[in-house]
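turn this into a structure:
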Amino acid sequence: MSKGLGALVFVAGVAALSYWGAQSHAVTMERKIAAEAMSLIAQTVHPMSVSVIGRDIALAGTADNEAELAGLVDGLNDIRGRRVVNAEGVTVLPLVEPYETALSKAADGSIAATGYAPTAAARDALAADLPGLAGLLLGHGAPEGWAGALAAGAAALAPLEEGSAALTGTTFTLAGMAATPFEENETRAALAGLDGFETVVAIEVLDPGIVDFQIGYDASEGFRIAGTVPGSLGRDAIAAALGGVELDGEVSTTFAGLDGLEAALVALGARLGLFESFDLTASDDGLSLAAEPMAGLDGDTVRAALVEGLGDGEGITMIASTAPADGAERVNAATGRRQFAQGGVWMNMPEFEPSKATCTQAARDTVEAAPIRFVTGSAELDPVSLATVNEVAGIIHLCTREAGMRVVIGGHTDAQGDDTANYALSLARARAVRDALAARGIDTVRMTAVGYGETEPVADNDTEEGRAKNRRTTFEWPE
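Take a look at the predicted model:
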């Protein structure tokens, strides 16, 4: 080989070796720059990407603020061997002052969000359970604890029917409507652990759980109701408890109940015939009743009947009765019976054609259902029997006036005691009934009081039950 050719080969080898070395060194340098750049951007708040071509560095992504971007660029500029740092692909988040994020819950349960989130990661973490948050914009300046505050806000809205939660700087405001105090308490509990924020909460409770209603009754006009009643009963069940009456008026319902209410209404309904009017008030404090007895009935006796039924007399007030004008007529709203006024009392108008048989049977049925009682050992009418006297008065009025018949009022005793004393007591009791009927407008000429003593028993006098049946008042119409 000639010297010229050898020199050429040597020069070519050196050039090739130099080129390979340069290329290998450039790749190594690029990798080194890329590794250091990746290490720097790994510390950023938001996703950031870096590309290195040769020794030129290019950034793309989002910076939380200008200071973060400047620090990042400074760090990249400090990498040995780099040539150019290009940050034009980086978006800097706007500074939001005051920082605002708001949630709103609609009546259908959906939650929408407006305002800003500090990072996509924080936003997406919440949006996993609340898709409405996915549309939040990114902004710089969120208060510390932003994610916890928004999570608490979402939890606080969950029990509400509808509402809104707004975070403005470090002030957290929540407003909405809760179905009951239970949901309100759940909402407040969800915010109890919210530290570092001033909280402002305004919740309207749709059903505060308060029973508060009134029932009014007038025998001539009927029943009315107003207020808030337990939902467990409702208006229809209250009407049923009172005996299937018709209740006029509007009511709302509450989840709350009132112990003993239904039993008290049933007891009151069973005694409606004792009242001319009443006003019943029911509240969380209990029941109170202002009642006017039917004219001709004893107020203390009616009160005693109420106490027996309601179990408590503290809330019962009796009002003096007003006597109706003789000749007045009406339909009793509680009983549905036609009534007429005579002798200052209301009497039921019998609904049968008067005859000896029908008059006898009607009077017998009445006193068997509710016997006429007397104070023990005397001829004084027991006040509890005045309602029966009123009922009988209506029958006798029809039979003596319309049919022109006469009635014999018989007094009967049991066999205990002296025969003569029993006769005198039976006669006195028959006369007491006659006088009570006369006070109710029955013509005394049409009534005769007779005492039978113990001579006409209808049961065995050896038992108390039998003796009670023998102590009775009878009504008969002679031919």
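
contacts, neighbours, all on C-alpha from now
Noted.

what about Ala58, distance to Asn77?
Distance, Ala58 to Asn77, by CA to CA, to the nearest Å: 12 Å.

shared neighbours, the two?
In terms of CA atoms under 8 Å, 6 or more residues apart in numbering, Ala58 and Asn77 are both contacted by the residues Val85.

for these two, indicate the residue with more neighbours.
Using other CA atoms under 10 Å, the more surrounded residue of Ala58 and Asn77 is Ala58, with 19 against 16.

wait, Gly296 sits on Met347?
No. Counting by CA atoms under 8 Å, Met347 is not a contact partner of Gly296; they are 9.9 Å apart.

now do the shared contacts for those two.
Common neighbours of Gly296 and Met347 (CA under 8 Å, 6+ apart) are Asn390.

higher neighbour count, those two?
A direct count of neighbours by other CA under 10 Å for Gly296 and Met347 places Met347 higher, at 26 against 23.

tell me what the stretch of helix or strand that one belongs to is packed against?
Using DSSP states H and E, Met347 sits in strand 345-348. Packing partners of strand 345-348 (3 or more CA pairs under 8 Å, 6 or more residues apart in numbering; DSSP states H and E): strand 338-342, helix 386-397.

so which of these is the most packed in?
helix 386-397 (a mean of 23; mean count of other CA atoms under 10 Å).

closest to Val11 out of the helices and strands packed on strand 345-348?
Closest to Val11 of those, according to CA to CA: strand 338-342, at 138.2 Å.

quick one more, to check against the first:
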Amino acid sequence: MGLWATTSAAPRIEGALAEVARQAAAPDALQTEVRGRDLRVTGTVTDLAAYVDRLAEFERIDGLRQVAFEVETLPLASPYELTLRRTEEGAISVAGPVPDDAAKAALIDGFPDGDEADLTLATGAPDEDWAEVVATLAEALAPLRSGEVMLSDRAITLAALAPTPREAEALQATLDALPKAYTVADEIEVEDDGTPLRLSLTLDDGRLSGQGKVPADLPEAVSEVILGNGAVDVTQSVRTAENTAWPAMARAAIEALGALVEGRLEIEGDAVTLTGSGAPDAVEKAQAMLGEIPDAFDVTQDLTVVEEVQPVGLVMDWDGETATATGAVPEGFVPNGPAGVEPSLDLDEHPQADGAVAFRRNADAGIAALALLDTGRVQVDAEAIHLTGTATTPQVAVLMDDVLASVADSVTITRDITYLDDGSPAAWTLRFSTTDGAHVEGRLPAGLSVADMEAALGVEIAGAPAVAAEDSETQGSLGVLDVLSEVLPEVETLTFAREGGGSALDLVATPGVELDVMAVDLAEKLPATVAFSIAPSDVTLPEGSTRRNATTGLEEVFTGKYWLPVLAFEPDAETCTEQADAVLARNKITFLSGSDRLDATSIRAINAIAAVAKPCLDAGLMLEIGGHTDSTGSEEINQALSFDRANAVLTALLSRDLDGAAMTAVGYGQSEPIADNETEEGRAANRRTTLRWTSPEGEADGLATDEATDAEGSADAGTDEGETGAGALDDAGEEESEATETDPEETPDAAEE
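Okay, the predicted model is just below:
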């Protein structure tokens, strides 16, 4: 049933409909407009369900002819995240969604002018407490130095800097009182410990000591007096004094204390107390300084005037090369310097000094004792000698006892000496890893330096070991390091320890090293006193892992089960030959004497050749590995040995996932000499291995060849005409036949390629 009215009743009916519409719109703060019996509704509601409910409610209003429901739903925010920030300058910002206009207004109304609010209305708030939790967190930021809060649904992350523990505790209490459904991850730091500013200083015999806490804005002159004094344990706050007069008060009070002969200053809160004694003019000066303290402070003084005396005392500082002396001495007394050094003097002379004879005797003994120190200070008067400083070993104390034995028994002697060496023997440990390099720690003998160790090992060594000054026995350490330098590129980690007469060496070999070969080599070269162990690397790494090798300085990539150097070049026959030349100039392949078995150090050369060969083979080039010998021994044995060694190189490359179809091994024996076999240098040059690159059509494109180096010297570079030479690949002590195995010029050791 609808409303019917005459024209004169229309305004009354329109007003009644408008009132009913306003009441229906109030819960969601919707806007309504009634014209006649037509209603227009605008605004936003939280979600679709609310939209349907509100539309139905307006359509049920009796008397309406038409309802234009122009209401939008809020967007959904998920997760529901809002961020609050407070900077150290006090500015507050907030950004994120809020569920309704009331929550938005509550946040913005609480912000001072100039702060930023980037708030959007959105649905998705996790519960009805969310808006109140945000308001609580915003209020909790206000007293902080700075802070940031992120509220994501019911998860709160907070990082804050509180001025003092009081604000930190209040913040924690606020967080603890939040609804249980909300989780909090907080990191609250405290800018200041919250204790009041205070000072307790004592002046005794010209030395200031004490403790306390001072503000950040302490005057520079006061800072130099107390913060630069090791005997004063003072904490300086990062905050300035709340009472702006505190720094000026502290300056005046400390200057008043400094005017006295002895005294004590206590500053606690607004109370300032100075007690002590001094000459009449000193007490007068102290009282004048206290008079400059602002009236806001309660100043108490108890100062005693004493007649001026003429005590004598000497302070001499010694840095090992120069000496300076200050103090008051008997008239005519000129002190000598330590070790015959003429000191720089700043002395007052007292004609009527008390205890002049005892002072002179004590000063002479004290300065003689000071000369035994590396650096130090002696303080002398008629009744006491006090020595501080550093000395090499405790043996200095024995010598000092003899020097000080000449003073009277009544003289108080005190010593505070730091010994650079406790006299114990050398004991040190050298550690090395491929990724981190070398580091030494412990106590080195006097005859061994880190620089000497670096020169022997061939790498930089970090660390600052102490020196056992009384122990100069190096026990052949540099010889051991020389041996280790040869195998270092094949080592993942190394630990070499020396203590007393014993040594221990533990190595972990790089993947691919034949441990028995390395063990035999080290056993032959290391002294019998060095006990060593070798273990394989048990580290499992993902394919493609990279590192920088601390020994070689090269980037390496883990391929298969080997560390191969990383090389970047465009592969063609000429470039591949150049790359092989460069690799073989740095690395050598060596064989066990008279054998086709590679020795332990060859892995670095094989890995480097593999790194060159892979892109070259991938580019379609073919690789021939050729073995060559000199003319010593029978032709058949030389032919077989040259092939076996070339094949050993091929086998090693195949184990590194190279294309076997693109590589061949050929033994040339003594058939292709490049030098005179009548000389040792020529024979060394002829013992070589070549890498020949060819195109798929079989045309020779480039050749890399080694040059052998034996124990007696190295051959000049020699290559075939029109071919490119490379680094060494063969051995120097090659045994091609039974007749040459016992040649006295040939050693049984693995020879360098």
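
number of residues surrounding the closest residue to Ala103 of structure 2 other than its chain neighbours?
Leaving aside its sequence neighbours, Ala103 of structure 2 sits nearest to Ala131 (CA to CA, 6 or more residues apart in numbering; 5.8 Å). When neighbours are counted by other CA under 10 Å, Ala131 of structure 2 registers 19.

on the three-state scheme, Ala131 of structure 2 is what?
Under DSSP: H, G, I helix; E, B strand; the rest coil, Ala131 of structure 2 falls in the helix class.

surely it meets Pro97?
No. Under the criterion of CA under 8 Å, Ala131 of structure 2 makes no contact with Pro97, lying 10.1 Å away.

so where is the top helix by length along structure 1 in structure 2?
For structure 1, the helix with the greatest residue count under DSSP state H is helix 3-41. Under TM-score structural alignment, the alignment places helix 3-41 of structure 1 onto no residue of structure 2.

any idea which element the equivalent of Ser378 of structure 1 over in structure 2 lies in?
Aligned counterpart of Ser378 of structure 1 in structure 2: Ser595 (TM-score structural alignment). Ser595 of structure 2 belongs to no helix or strand when elements are defined using DSSP H and E.

stretch 151-171 of structure 1: end-to-end distance?
OK, stretch 151-171 of structure 1 end separation, CA to CA: 15 Å.

what comes up buried for that stretch?
151-170 (16 or more other CA atoms under 10 Å).

can I get the helices and strands packed on strand 345-348 of structure 1 in JSON lines with distance to Ala328 of structure 1?
Shown next, in JSON lines, are those (distance: least, CA to CA, whole Å):
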{"stretch": "strand 338-342", "distance to Ala328 of structure 1": "5"}
{"stretch": "helix 386-397", "distance to Ala328 of structure 1": "14"}
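
so which of the ones you listed comes closest to Leu306 of structure 1?
Nearest to Leu306 of structure 1, of all those, is helix 386-397, at 14.6 Å by CA to CA.

following superposition onto structure 2, what is the mean distance for the closest one?
When structure 2 is superposed, helix 386-397 of structure 1 averages 2.2 Å from its matched positions, counting by mean CA distance after the TM-score superposition for structure 1.

what segments of the stretch 651-753 of structure 2 are strands?
With DSSP state E, counting those that start in this stretch as the criterion, the stretch 651-753 of structure 2 has strands at 663-669, 688-694, 700-705, 709-710, 713-714.

pick the most buried one from those.
Mean neighbour count (mean count of other CA under 10 Å) peaks for strand 688-694 among the strands of the stretch 651-753 of structure 2, with a mean of 27.

on average, how far is it from the matching bit in structure 1?
Strand 688-694 of structure 2, aligned to structure 1 and superposed, deviates on average by 2.0 Å (mean CA distance after the TM-score superposition for structure 1).

in structure 1, which residue range corresponds to that strand?
Using TM-score structural alignment, strand 688-694 of structure 2 pairs with 472-478 in structure 1.

for stretch 10-28 of structure 2, same thing?
Under TM-score structural alignment, there's no match for stretch 10-28 of structure 2.

what do you get for stretch 280-289 of structure 2?
So stretch 280-289 of structure 2 sits over no part of structure 1, by TM-score structural alignment.

what comes up buried for that stretch?
For stretch 280-289 of structure 2, using 16+ other CA under 10 Å, the buried residues are 282-287, 289.

restricted to helices, list these.
Among the buried residues of stretch 280-289 of structure 2, the members falling in helices (DSSP H) are 282-287, 289.

can you put those residues in a markdown table and add distance to Asp452 of structure 2?
Shown next, in a markdown table, are these (distance: CA to CA, whole Å):
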| residue | distance to Asp452 of structure 2 |
| --- | --- |
| Ala282 | 61 |
| Val283 | 63 |
| Glu284 | 65 |
| Lys285 | 62 |
| Ala286 | 61 |
| Gln287 | 65 |
| Met289 | 62 |
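
and the residue nearest the centre of structure 2, how far is that from Glu148 of structure 2?
Closest residue to the average C-alpha location of structure 2: Asp436 at 13.3 Å, with CA atoms, centre = their mean. Distance of Asp436 of structure 2 to Glu148 of structure 2, computed by CA to CA: 39 Å.

would you format the strands of the stretch 651-753 of structure 2 as TSV with distance to Thr273 of structure 2 included?
Converted to TSV, those look like this (distance: least, CA to CA, whole Å):
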stretch	distance to Thr273 of structure 2
strand 663-669	95
strand 688-694	92
strand 700-705	91
strand 709-710	87
strand 713-714	87
